[in-house]
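S.K.: pasted the sequence and its predicted model underneath.
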Amino acid sequence: MESLGQLLSQMKNPQLRRRSEELSAELLNSPLVLSLRAAHPELTDEQLHLNMAKLYQYVNTNRHCSNCPGLDDCPNDFPGHYTKLTVENTGGRTQLIDRQVPCDKQNQRQTELAVKKRIHSFYVDERALEEGYNEVEIMMKDRERAPAVAQVIKYINETREDGLQTQGLYLEGHFGTGKTFLMCYLLHELAKSGYSGVIVYMPEFVEDLKSMMLDNQKLKESVEVMKQADLLIFDDIGAENLNPWVRDHVMGAILNYRMNRKPTFYTSNHSLSALEKHLSFTNKDGEEQHKGQRLMDRIAPFVDVVQVHGSNKRGRNQ
């Protein structure tokens, strides 16, 4: 259709006036407008002619939507939205009200953006957080991993039904069995329910903390993000090269704040007992069993252990 505004602005031209009348007739006989009139017989011809610009927008945006080229190429004046007409009675007077309403694709994009904003990643490939997840596919990828997948899905469903829990999960398994993938799935699913999440790749985080010692503000902000997130995941714990300051003043502070408040999750190649030995040894002070045990007192009682079995999936679709 031509621009109604252009036609109406040049009404002095007889040909354009005739074309405007043809356009008006075309609009009034369009299926959308006929359906509107059938649903609202109180609409008069005069009211429809007075609201011809709204009718034009209504028909035009819906025509574009029926032949949608995709959200990025949306031809509507307000991309991702279409015109919705409603008939309202105000003070005994019938009025035709137009509103711009987001389409399904726009709503989906907004949901995806909201999910992204709720998840913060420290040194974890963010592509893993943007996967298109499917429960059945995840379950069937590796039958050996199915019991672990079932436990993770059960946790997600219980959180959706009962709210945020204080107990987290400890995913233990060999290298490449998909532990990080399952935790990213958990974050993604619960972010859709409105929960914020942080995932931290421990080996690189611990190394980067050395530079943060000289930037107290950055350190404080990072620690605060981890304290306050609804869901916190320490990925590959036990693979980092610990020092006493990281263990006692950073990890200790974060876990001390979160215990009995918010759930913390872990992925590791170590069992809990092996992790305690790892946490007891630092490259500076050697073995300090009581300090490792102190940190484990903030981990072990607040997690359910999930054994993740299966083949090494590194380099393949999880």
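M.R.: Happy to help now that I have it.

S.K.: C-alpha from now on. contacts and neighbour counts both.
M.R.: Noted.

S.K.: which ones are touching residue 268?
M.R.: 170, 171, 172, 173, 179, 235, 236, 237, 238, 239 (C-alpha atoms under 8 Å, 6 or more residues apart in numbering).

S.K.: what about the nearest residue to it once chain neighbours are set aside, neighbour count?
M.R.: Spatial nearest neighbour of residue 268, chain neighbours left out: residue 236 (4.7 Å); criterion: C-alpha to C-alpha, 6 or more residues apart in numbering. Residues near residue 236, counting by other C-alpha atoms under 10 Å, number 21.

S.K.: how about residue 11?
M.R.: By other C-alpha under 10 Å, 14 other residues sit near residue 11.

S.K.: now it, what's its secondary structure?
M.R.: Secondary structure of residue 11, reduced to three states by DSSP: H, G, I helix; E, B strand; the rest coil: coil.

S.K.: dropping in the other structure now:
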Amino acid sequence: MDKIERTLGQLFQGRDFEKQYETLKQQVLAYSPVQDFLKANNEDINEQIINQNLSKLYEFMTEHQKYQDKKDTLMPGYAPRLSLNGDYITVTYYPTEEKIQADRQRAIEKRIRSLYMPKQIMEATMDDFTIDNESRSAAFLAAGEFLSTYQKGSTGMQKGLYIHGSFGTGKSYLLGAMAKDLALKGISTTLVYLPEFMREIKQSIADNSVGEKIQFAKETEILMLDDIGAESMTTWTRDEVLGAILQFRMQEELPTFFSSNYSMEHLENHLMFSNNGNEERMKARRIMERVRYLAKEVELDGRNRRY
């Protein structure tokens, strides 16, 4: 506002004040959106009101022209609007459609927390999920069933999905698409690329932040663990990290999703052997009991879509 008044002051300096004032006034009054405003309020606006509010009309004209030319206004992302309050004309700024859409998109993105997930997964949508065989149809229907029935804060366990299949069939993509759909409904989801998460957990021992990271994974509203079985698993990360997360989510009945190249049966065999080669069948079975409680197994077959 100070900038507008300074501009007007500069325009009116010198001997030709009245001439400059009249020229500017006619320029403002000739501006089509100003004319529309005056016509809409012709019963309440007279010459005196126009003269005493000329700076506001000028502000509107210059800012509206910037908005029309897609230049930055006094308030970027907002468009000017004239209003009449008694004898005073005011300029208010309302959010543009572009800003509304951008704010909506940011709100959606804030509801999808991602750890180490690729950009294309974060942009996935259910509409773009390809259905060209029986297993993909079944996986899509299972995902749709959860999306249509899940209610935030509802009582009772609502199982997630354990999506398994060969490389590149779209397991991670389907998780990302579900997360986007949930975000549109105001539901927060955390997608975690499990191999990288486990590496970070090991590195976090040095700064004593392990407990904080595990607690975050435990408590998030909906958790999606991508590529379980691809991580380098130790007995500690299996039992004290993954086991603790799954135990908490099982007790609290929090929806949990998984993707893997392994079926549940093969994942159990994978988890059975620690990195030192020892066989720990009972501990692997304990982990898998939690996985089976939390998620329904769904196969996603087909060609490798990464190439």
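M.R.: Done, it's in. Please read these numbers as outputs of a predicted model, since none were measured by experiment.

S.K.: before we move on, the earlier item: could the contacts of residue 268 of the first structure go into CSV alongside secondary structure?
M.R.: Output for the contacts of residue 268 of the first structure, formatted as CSV (three-state DSSP):
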residue, secondary structure
170, strand
171, strand
172, strand
173, strand
179, helix
235, strand
236, coil
237, coil
238, coil
239, coil
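
S.K.: top of the residues you listed by neighbour count?
M.R.: Of those, with other C-alpha under 10 Å as the count, residue 179 tops at 29 neighbours.

S.K.: and it, what's its match in the second structure?
M.R.: For residue 179 of the first structure, the equivalent position in the second structure is taken to be residue 171, counting by TM-score structural alignment.

S.K.: show me what contacts its match?
M.R.: 163, 164, 165, 259, 260, 300.

S.K.: what's the closest of those to residue 47 of the second structure?
M.R.: Set against residue 47 of the second structure, the nearest of the contacts of residue 171 of the second structure by C-alpha to C-alpha is residue 259 (71.4 Å).

S.K.: picking up where we left off before, got the contacts of residue 268 of the first structure as CSV, with distance to residue 46 of the first structure columns?
M.R.: Supplementary listing: the contacts of residue 268 of the first structure in CSV, determined by distance: C-alpha to C-alpha, whole Å:
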residue, distance to residue 46 of the first structure
170, 69
171, 69
172, 73
173, 73
179, 66
235, 67
236, 71
237, 73
238, 76
239, 76
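
S.K.: check which helix or strand the residue nearest to the spatial centre of the second structure maps to.
M.R.: Geometric centre of the second structure, nearest residue: residue 109, 1.0 Å, by C-alpha atoms, centre = their mean. Applying DSSP states H and E as the criterion places residue 109 of the second structure in helix 97-110.

S.K.: the helix or strand following that helix corresponds to what range in the first structure?
M.R.: With elements assigned by DSSP H and E, the helix or strand that comes after helix 97-110 of the second structure is strand 112-115. Across the first structure, the stretch matching strand 112-115 of the second structure (TM-score structural alignment) is residues 119-122.

S.K.: so how far is the matching stretch off the chain centroid?
M.R.: 12 Å (C-alpha atoms, centre = their mean, to the nearest Å).

S.K.: distance from that stretch to the second structure after superposition?
M.R.: In the superposition with the second structure, the average deviation recorded for stretch 119-122 of the first structure is 2.9 Å (mean C-alpha distance after the TM-score superposition for the first structure).

S.K.: and residue 223 of the second structure, which of the three is it?
M.R.: Of the three states, residue 223 of the second structure takes strand under three-state DSSP.

S.K.: do you know how far it is from residue 245 of the second structure?
M.R.: To residue 245 of the second structure, residue 223 of the second structure is 10 Å away according to C-alpha to C-alpha, to the nearest Å.

S.K.: dump the residue contacts of residue 272 of the second structure.
M.R.: Counting by C-alpha under 8 Å, 6+ apart, residue 272 of the second structure makes contact with 279, 280, 281, 282, 283, 284, 285.

S.K.: longest helix anywhere in the first structure?
M.R.: In the first structure, with assignment by DSSP state H, the single longest helix is helix 146-162.

S.K.: and it, how far out from the chain middle?
M.R.: Taking C-alpha atoms, centre = their mean, one finds helix 146-162 of the first structure lying 18 Å from the centre of the chain it belongs to.

S.K.: equivalent analysis for stretch 298-309 of the first structure, please.
M.R.: 25 Å.

S.K.: which residues does that stretch contact?
M.R.: By C-alpha under 8 Å, 6+ apart, the residues outside stretch 298-309 of the first structure that reach it are 144-145, 147-148, 151, 166-174, 177-179, 252, 255-256, 259-260, 263-265, 272.

S.K.: ok, now stretch 235-255 of the first structure?
M.R.: With C-alpha under 8 Å, 6+ apart as the criterion, stretch 235-255 of the first structure contacts 180, 199-204, 206-207, 209, 223, 226-227, 266-270, 275, 278-279, 281-285, 291, 295, 298-299.

S.K.: quick one: end-to-end length of it, please.
M.R.: OK, stretch 235-255 of the first structure end separation, C-alpha to C-alpha: 15 Å.
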